[in-house]
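1. Fold the following.
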Amino acid sequence: MDIFDEMKSIGKHTCVAKIGGFRPENTDLDWFGGNFLRDPKEAWPEVNGSLLVPLLQIYIPDIKDGHKIFGDHMLVQIYIEKDHLPMDINRNGDGWKIVFYKDINLLEITETPEPANILKPFPVRWNLNEVLDYPCWEEAWEYVDLTEINEEEELNDRFFDEFNRYTKTKIGGYASYIQSPISDEYKFILQISSEEKPGLMIGDNGNIYIYKSKIDNDWYLYWDCF
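-> Here you go, the predicted structure:
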């Protein structure tokens, strides 16, 4: 098989986030930066006594193949520490948290407490991107032998022209790494990018990546920036 045909065969669909820019509705359950549903009997998520910032809430039925991605849940929420992001690859609970709910009937919209209230909440719409995602150059070697492309400038240019990935907040597809990819023992699940509307800046216009470990089945976070 031609190398470029091999690359095309590993393209993946991704659900991309439209953050704001439309009139919110009372039925909106996908949110960026706040307006999260919480169990009124539960304490706000924290790490080492520090209240966590609500980053992204996803209503799983709104995502194509959402239950295949997140399991038997209805809602998933991601929180991070306010003052710094954990270095390296960090397990759920180490400087950040991912929270799941199987039943949302008893949950209530909860105001973000101070000092975790630093982002402006926006509703989110998820849309299946028509353009397929492809892995970056370094990651692509895990799937395809690119030696021939590496040795010919014309083929190299064609590779970078044809195989790209969505660079903003998304679920599925391939991570849009700014630096080098991490170990392939982690399965990429979603990406949260620096977003102007809610006021989220990850380092210098960076991204947060959420994974599920292929080894211990737990959730992990990694981030990079320019």
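2. contacts, neighbours, all on C-alpha from now
-> Fine.
3. Tell me where this structure has helices.
-> With helices called from DSSP state H, the chain shows them at 3-9, 66-70, 137-140, 147-151, 153-162.
4. mind listing what's buried in the fourth one?
-> Think helix 147-151. When burial is assessed from 16 or more other C-alpha atoms under 10 Å, helix 147-151 yields the following buried residues: Ile149.
5. Please give the structure of this sequence too, so both can be compared:
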Amino acid sequence: MQTDLQEKIKELQRKIAREITYFQTGGVRPRGAIDECWIGRVLACAADEELPVDQNGAPMLPLAQFYLPALPYVPQVLDGVKLLAVFISQDLIGKFDDDMDGLWAIREYKNEAELVIKELANPRSQIRPFPLQPKFAADDTPVWDGGGLDADAIDEILRLEETEGLEYYDDIALEFYNCTKLGGYPSFCQSGVSFGEGYQFVFQISSDEKAGFNVIDGGSLMFAKNSQNGAWSLYYDFD
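-> Prediction:
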């Protein structure tokens, strides 16, 4: 491959690659401290808080806890946030659909001083708690039809495919992190997906065999935030 073409590809890769924090499940001895990340466990909250309840008044299940100051990369939309806690309804497990209102909740904490160690456990939960080890990557790229590429990048990729005989997955794309992660690109399997106007993808929690968490068929829950009003949006996808 000629040098000028190689440089064009490298420049395009630098343009589309995004930084992420991704997580390895288990493999570390937990301390039960606020500064830990978990799947299947939330152990930090405000002193007067209990488990959130779903639309039917039933306590939700703790799905994940992310302590952001300990992470190598955090999306800018989360500036000032110290801890995220994610909960889902028992009614959501195994039967995800398009209407998930009232079946999930996110708590954001900006003041670490308000946090206490308080196990928010639900005995009905089938999700096995495991600590999460954060890892850094700078080469997350999107699937071709999954969204996230800007128009200029798409035009350049199509031009290289037509004029140079390149193929996006073989010659241009870097790595696809289809796992629990903050930042980067959502692991869409379906094309034409939108979180809604003003929303940007922030993180995803993917199916985890070790933790016994499965989204339909090895899919992911993907969370986006509106930077203007702070609202969250949830989408799910699977192969």
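6. Quick one: neighbours of the counterpart of Ile208 of the first structure in the second structure, just the number.
-> Counting by TM-score structural alignment, Ile208 of the first structure corresponds to Leu221 in the second structure. Residue crowding around Leu221 of the second structure was assessed by other C-alpha atoms under 10 Å; the count is 20.
7. what's the answer for Lys15 of the second structure, then?
-> As a burial measure, Lys15 of the second structure scores 12 neighbours (other C-alpha under 10 Å).
8. any idea how far Lys212 of the first structure is from the alignment partner in the first structure of it?
-> By TM-score structural alignment, Lys15 of the second structure lines up with Ser9 in the first structure. For Ser9 of the first structure, the distance to Lys212 of the first structure equals 23 Å [C-alpha to C-alpha, to the nearest Å].
9. nearest spatial neighbour of the spatially most central residue of the second structure, skipping sequence neighbours?
-> Geometric centre of the second structure, nearest residue: Gln204, 1.8 Å, by C-alpha atoms, centre = their mean. In space, not counting the residues next to it along the chain, Gln204 of the second structure is nearest to Met222; the distance is 4.2 Å by C-alpha to C-alpha, 6 or more residues apart in numbering.
10. re earlier: for the match of Ile208 of the first structure, give me its contacts.
-> Gln204, Ile205, Ser206, Val215, Leu234, Tyr235, Tyr236, Asp237 (C-alpha atoms under 8 Å, 6 or more residues apart in numbering).
11. right, and the second one touches Met222 too?
-> Pointing back at Ile205 of the second structure there. Yes. Under the contact definition of C-alpha atoms under 8 Å, Ile205 of the second structure touches Met222, with a separation of 6.6 Å.
12. Pull the number of nearby residues for Asn229 of the second structure.
-> Other residues within reach of Asn229 of the second structure, judged by other C-alpha under 10 Å, total 9.
13. So Ile104 of the first structure sits against Met74, correct?
-> Yes. Ile104 of the first structure is in contact with Met74 according to C-alpha under 8 Å; the separation is 7.1 Å.
14. Give me the more crowded residue out of those two.
-> Comparing Ile104 of the first structure with Met74 by neighbour count (other C-alpha under 10 Å), the higher total belongs to Met74, at 18 against 15.
15. how close does whatever residue of the second structure lines up with that one sit to Leu43 of the second structure?
-> Applying TM-score structural alignment, one finds that Met74 of the first structure aligns to Lys82 in the second structure. Between Lys82 of the second structure and Leu43 of the second structure the computed distance is 14 Å (C-alpha to C-alpha).
16. who touches the match of Met74 of the first structure in this structure?
-> By C-alpha under 8 Å, 6+ apart, the contact list for Lys82 of the second structure reads Tyr67, Leu68, Pro69, Glu108, Tyr109, Lys110, Asn111, Glu112.
17. how about a cut-off of 10 Å?
-> Taking C-alpha atoms under 10 Å, 6 or more residues apart in numbering as the definition of contact, the neighbours of Lys82 of the second structure are Asp35, Phe66, Tyr67, Leu68, Pro69, Ala70, Glu108, Tyr109, Lys110, Asn111, Glu112, Leu115.
18. May I see the PyMOL selection of the buried members of these?
-> The following PyMOL command selects only the buried members of the contacts of Lys82 of the second structure, with burial defined by 16+ other C-alpha under 10 Å:
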select buried, resi 35+66+67+68+109+112+115
